[in-house]
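*Asks:* sharing a model that was predicted from the sequence below.
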Amino acid sequence: MAEIVYALEPGLTAAEFIDVLHRSGLAERRPVNEPERVEAMLRKADLIVTARAGGALVGVARSVTDFVYCCYLSDLAVDRALQGRGVGKELMRRTRAEVRPGTTCLLLSAPKAVTFYEAAGLQRHANAFLFTDMP
C-alpha cells in the first residue's frame, strides 16, 4: 500500500469527488448523477482536505466554515478498501487543525457511519434539527 498523502485541495474536481463517493458508499446519499451540482458543492466549500495513495484520491473531507466559530463537515468519504485504517480520523483531525481553536465542529452521520463516529470519540448532540422546506 502506498503512503497516504494529505493535502488541502480547493480545486478538487467533481469527477474525482464523485468517484470516491462511489467507492466509499456515500454516493447513495449525494447527488452524484448531477455533476454540475457536485461541482457547485466543491466550489462553494470553504475547506477540502484530501487523502491520496499513489496519486489516487482515497478520501476527502469537505466542509463549510467561517474558520472561527463553526465548521460543518458536510462530507467525509473514504474508499472502502481503506476504511478502518485511520484515514477518516486523520481527515477529521486535519479539518479540525485548519480552524481556530474553540471553533465548534459538527457533522451529520449517515446511518451506517454512526458507530464509526462513536468509536472516533465524537459526542452525540441531542439538539440537532433538519429542515428542507419551510411551511
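*Replies:* That came in fine, so what should we check first? Numbers count the residues shown, from 1 in each chain.
*Asks:* use CA for all of it now, contacts and neighbours both
*Replies:* Fine.
*Asks:* where along this structure do the helices fall?
*Replies:* 14-24, 35-44, 87-97, 114-119 (DSSP state H).
*Asks:* any chance of the ones you listed in JSON lines, with mean neighbour count too?
*Replies:* Output for the helices of the chain, formatted as JSON lines (neighbours: other C-alpha atoms under 10 Å):
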{"stretch": "helix 14-24", "mean neighbour count": "19"}
{"stretch": "helix 35-44", "mean neighbour count": "15"}
{"stretch": "helix 87-97", "mean neighbour count": "18"}
{"stretch": "helix 114-119", "mean neighbour count": "13"}
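*Asks:* tell me which of those helices sits nearest to A56.
*Replies:* helix 14-24 (8.8 Å; C-alpha to C-alpha).
*Asks:* which elements pack onto that closest one?
*Replies:* helix 35-44, strand 56-65, strand 70-78 (3 or more C-alpha pairs under 8 Å, 6 or more residues apart in numbering; DSSP states H and E).
*Asks:* how far does it sit from the chain's center?
*Replies:* 12 Å (C-alpha atoms, centre = their mean, to the nearest Å).
*Asks:* next one for the comparison:
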Amino acid sequence: MSEPPRILYARESALDVAEFRRVLEESGLGATRPVDDEPRLQAMLAAADLVLTARLDQPGTPLVGVARAVTDFAWCCYLSELAVSASVQGLGIGKGLLEEARRQLGPKVSLVLASMPDAVGFYHRMGMAPLANAFWYKRSI
C-alpha cells in the first residue's frame, strides 16, 4: 500500500483566479459560486484577508484545496470558502486547511462559516459547534 501524498499548505495572497475557479468547480462549490464571472472571482480573491492553499508535493501538481476568509486578525474570521477537489477528498486536506487557518489566526480569533448542507457532518467532526443564533441577508444575485 502506498503512502498518501504529502500536502503543502501555504498562504497565497496572489492566487491565480483560474486555479481558484477550477478547485471551486472540482469541489462542487462551483454550483453556488460565480464561476462564470471572472472579474467577480478576482474581486473575491483580492478582497480576502486570508487565502490558504493546499497543493500535493509533486512536480507540476495543481492546486487541490483552498480556504478563503475575511478577517480582522484580532476578533473574528469568516471562512467564505473551504474547497477541496473531489479527486483528493478523504485525504484530510479540508481538516488541514482548517488547522492552518486556526494556526495563522491564533487562539483569540473566532472562526465562523456557513456550511453547505452536505458538509455539515464534516464540520461537526472537526469539532465546530453549530450556531442557532446566526443571521444573514441573502445576496440577490
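*Replies:* Happy to help now that I have it. Everything numeric here is computed off the predicted structure, so don't read it as measured data.
*Asks:* TM-score for the pair, please.
*Replies:* Remark: TM-score between the superposed chains equals 0.94 [TM-score structural alignment, normalised by the length of the first structure]; 133 aligned residues with a C-alpha RMSD of 1.2 Å.
*Asks:* as CSV, the helices of the first structure with distance to C71 of the first structure would be great.
*Replies:* Formatted as CSV, those follow (distance: least, C-alpha to C-alpha, whole Å):
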stretch, distance to C71 of the first structure
helix 14-24, 20
helix 35-44, 14
helix 87-97, 8
helix 114-119, 16
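*Asks:* quick one: closest of the ones you listed to G55 of the first structure.
*Replies:* helix 14-24 (11.4 Å).
*Asks:* now the closest one: which residue numbers in the second structure?
*Replies:* Under TM-score structural alignment, the counterpart of helix 14-24 of the first structure in the second structure spans residues 17-27.
*Asks:* which outside residues touch that stretch?
*Replies:* Contact with stretch 17-27 of the second structure is made by 30-31, 33, 35, 38, 41-42, 45, 62-66, 83-87, as judged by C-alpha atoms under 8 Å, 6 or more residues apart in numbering.
*Asks:* and the residues you listed, which of them are buried?
*Replies:* G30, V35, L41, Q42, L45, L63, V64, G65, V66, A83, V84, S85 (16 or more other C-alpha atoms under 10 Å).
*Asks:* right, and L45 of the second structure touches E12 too?
*Replies:* No - counting by C-alpha atoms under 8 Å, L45 of the second structure stays clear of E12, with 10.0 Å between them.
*Asks:* overlap in contacts, these two.
*Replies:* Residues within reach of L45 of the second structure and of E12 at once, by C-alpha under 8 Å, 6+ apart, are V51.
*Asks:* in contact with the residue mapped onto A74 of the second structure from the first structure, which residues?
*Replies:* Under the alignment defined by TM-score structural alignment, A74 of the second structure is paired with V68 of the first structure. With contact set as C-alpha under 8 Å, 6+ apart, V68 of the first structure has these partners: V99, R100, P101, G102, T103.
*Asks:* what is the neighbour count of the equivalent of the fourth one over in the second structure?
*Replies:* With the correspondence set by TM-score structural alignment, G102 of the first structure lines up against K108 in the second structure. When neighbours are counted by other C-alpha atoms under 10 Å, K108 of the second structure registers 11.
*Asks:* quick check: K108 of the second structure touching R102?
*Replies:* No - taking contacts as C-alpha under 8 Å, K108 of the second structure lies outside contact range of R102: 9.7 Å.
*Asks:* T104 of the first structure and D66 touch, don't they?
*Replies:* No - between T104 of the first structure and D66 there is no contact under C-alpha under 8 Å: 10.4 Å.
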